[in-house]
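Chemist: Sequence isn't available, so here's the structure alone:
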């Protein structure tokens, strides 16, 4: 049937959005329905390029008829197709736009999720942009008082920095994670606070930056939940052993159950193992 041909649907929809001597106002509602039908048709044909374009136009159409939620959904579909096509800039741009539209609806969770989807897609091809996306996704949740839902995003961003051997940046994200967790006041969140702060100190030691590790320890010790914790005592012993050059004590502390629990944060096993071997 002619009406089911996505190419013809697109042509008809485009005509409805253009003004002329005979059409003084655009019919976005009808056009949007046609763009949506065309997008489905193209996707059925596995023509991702044209399907992406159709979803982009359908998203614009939903905006024009004041339906930001549906506009966001279509923009996410366009972003997913951009990923399949390897259009990495469009992946970021489209998911960011979808996030903005979700925020217009007052929906922080899907807004953050969209940014996180883009970040995961870009981790290997554009790690710096992935970190920015993860950061923005955290901000969206925190501005809505949902810090606890940002923990996995901090973990993912920290992991990227560790893989790229950007240890100062990794430690910075661990500290941000700790601050976010501290705001939640839940028991399981307090555990994340302790692990994040101890991990930041270990990252600095791994990077041979004893001075920054000591400063980090002093700063974290100003926080009550860390001050009286096993993680604080572990960090103190580790710093003292490094300062005194006590190889046996370094290995002893590094084998402790407190450090073993760091498997729950993005601190590679090799980093903790290195603490055990470095003084040998």
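Modeler: Received it, and whenever you're ready, just let me know what you need. All of these numbers come straight from a predicted model, not from anything done at the bench.

Chemist: contacts, neighbours, all on C-alpha from now
Modeler: Will do.

Chemist: where does residue 66 land in three-state SS?
Modeler: Assigned by DSSP: H, G, I helix; E, B strand; the rest coil, the conformation of residue 66 is coil.

Chemist: separation between it and residue 141?
Modeler: 24 Å (Cα to Cα, to the nearest Å).

Chemist: Same check on residue 183?
Modeler: Distance from residue 183 to residue 141, by Cα to Cα: 13 Å.

Chemist: let's bring in a second model and compare:
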């Protein structure tokens, strides 16, 4: 057995031990004079186990450990750390190709950031999740972009949302073409785009004006690119 394989085996064994110990802290124990779960003791053990699992490529186990670490942190009132762990769960879900779960983890992370009073951080997390999902799950990405924009608006930070707004508009335009190259009714896409523009207009005149100028260019460029791609695909078939 090579030294690297032995090292990986040792890390997995250590992570398994940490998980077992942490899970015990989740349960009351008369033998240990513990009348209720000790979330504070469990959290760092789950975090260490998660890191070890991630280092050796045990992604399913790493995600489960991070999720338990998040639950433990939430129980002791540290929702900020819980949010960070859930965002990590989202990133791991992407590596696993589980995009619906990825979106849900980013939503949970955003919710915890908001509970911590960090609305902009919540919006940023949702936007990061949306960006990461654009190619693999565009419908989920669009939904997350919308939720991110709502968070920015609720925090009075519409001006900070300009880039996210443009990304959301660009994605809506790109979605007028399905993955198989068939054209989708563009009116539905532009209706959603205009709805976003109008919503931002109501929220903040100055920010909306800047977004409008940038988004018109994005809409035209994305539409032209999508049309060119479709034409090229059709020419290849012919």
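Modeler: Now that the structure is in, tell me what you want to look at. Everything numeric in this text was worked out from a predicted model, so none of it was measured.

Chemist: Would you pull the TM-score for this pair?
Modeler: Laid over one another, the chains give 0.76 as their TM-score (TM-score structural alignment, normalised by the length of the second structure), with 206 aligned residues with a Cα RMSD of 2.7 Å.

Chemist: hmm, back to that, what touches both of residue 183 and residue 141 of the first structure?
Modeler: Common neighbours of residue 183 of the first structure and residue 141 are listed as residue 147 (criterion: Cα atoms under 8 Å, 6 or more residues apart in numbering).

Chemist: For the two, indicate the residue with more neighbours.
Modeler: residue 141 (21 against 16; other Cα atoms under 10 Å).

Chemist: how much space between the counterpart of that one in the second structure and residue 49 of the second structure?
Modeler: Aligning on TM-score structural alignment places residue 141 of the first structure opposite residue 152 in the second structure. Computed as Cα to Cα, the residue 152 of the second structure to residue 49 of the second structure distance reads 35 Å.

Chemist: hmm, back to that, what's near enough to touch the match of residue 141 of the first structure?
Modeler: 119, 120, 123, 158, 160, 161.

Chemist: The strand or helix carrying it vs the first structure, mean deviation?
Modeler: Using DSSP states H and E, residue 152 of the second structure sits in helix 138-154. For helix 138-154 of the second structure, the mean deviation from the first structure after alignment is 0.8 Å (mean Cα distance after the TM-score superposition for the first structure).

Chemist: Next, the buried residues of that helix.
Modeler: 138-142, 144-153 (16 or more other Cα atoms under 10 Å).

Chemist: ok, now stretch 53-66 of the first structure?
Modeler: Taking 16+ other Cα under 10 Å as the criterion, stretch 53-66 of the first structure shows 53, 54, 55, 56, 57, 58, 59, 60, 61, 62, 63, 64 as buried.

Chemist: Show the contacting residues for the third one.
Modeler: Applying Cα under 8 Å, 6+ apart, one finds that residue 55 of the first structure lies in contact with 35, 36, 39, 74, 75, 77, 78.

Chemist: Equivalent analysis for the last one, please.
Modeler: Residues in contact with residue 64 of the first structure, defined by Cα under 8 Å, 6+ apart, are residue 28.

Chemist: Which secondary structure state does the residue of the second structure most remote from its centre sit in?
Modeler: Here the centre of the second structure is the reference, and by Cα atoms, centre = their mean the most remote residue is residue 31, at 41.2 Å. Residue 31 of the second structure carries the three-state label coil when classified by three-state DSSP.

Chemist: how close does it sit to residue 25 of the second structure?
Modeler: Between residue 31 of the second structure and residue 25 of the second structure the computed distance is 12 Å (Cα to Cα).

Chemist: Residues contacting the helix of greatest length in the first structure, please?
Modeler: Secondary structure of the first structure per DSSP state H: the longest helix is helix 187-206. Under the criterion Cα under 8 Å, 6+ apart, residues 148, 167-168, 170-172, 174-175, 177-179, 181-182, 184, 210, 212-214, 216-217, 220, 225-226, 229, 231-232, 235, 261-262, 265, 267, 271, 274-275 lie in contact with helix 187-206 of the first structure.

Chemist: now do 7 Å
Modeler: Residues outside helix 187-206 of the first structure that contact it (Cα atoms under 7 Å, 6 or more residues apart in numbering) are 167-168, 171, 174-175, 177-178, 181-182, 210, 212-213, 216-217, 220, 226, 231, 235, 262, 267, 271.

Chemist: which residues in the second structure form helices?
Modeler: 3-25, 39-55, 59-75, 79-96, 99-115, 119-133, 138-154, 162-174, 186-203, 205-237.

Chemist: In the first structure, what stretch matches the fourth one?
Modeler: To tie it back to what came earlier, the one meant is helix 79-96 of the second structure. Counting by TM-score structural alignment, helix 79-96 of the second structure corresponds to 68-85 in the first structure.

Chemist: what comes up buried for the matching stretch?
Modeler: For stretch 68-85 of the first structure, by 16+ other Cα under 10 Å, it's 68-83.

Chemist: Show me which of these is closest to residue 123 of the first structure.
Modeler: Taking Cα to Cα as the measure, residue 123 of the first structure lies nearest residue 83 of the buried residues of stretch 68-85 of the first structure, at 12.3 Å.

Chemist: how far away is the closest one from residue 91 of the first structure?
Modeler: From residue 83 of the first structure to residue 91 of the first structure the distance is 6 Å (Cα to Cα).

Chemist: Check residue 61 of the first structure too.
Modeler: 20 Å.

Chemist: what's near enough to touch the residue farthest from the centre of the second structure?
Modeler: So residue 31 of the second structure contacts nothing (Cα under 7 Å, 6+ apart).

Chemist: how far away is it from residue 165 of the second structure?
Modeler: 56 Å.

Chemist: And residue 157 of the second structure, by the same measure?
Modeler: Residue 157 of the second structure is 12 Å from residue 165 of the second structure, by Cα to Cα.

Chemist: So between the two, which is more surrounded?
Modeler: residue 165 (27 against 19).
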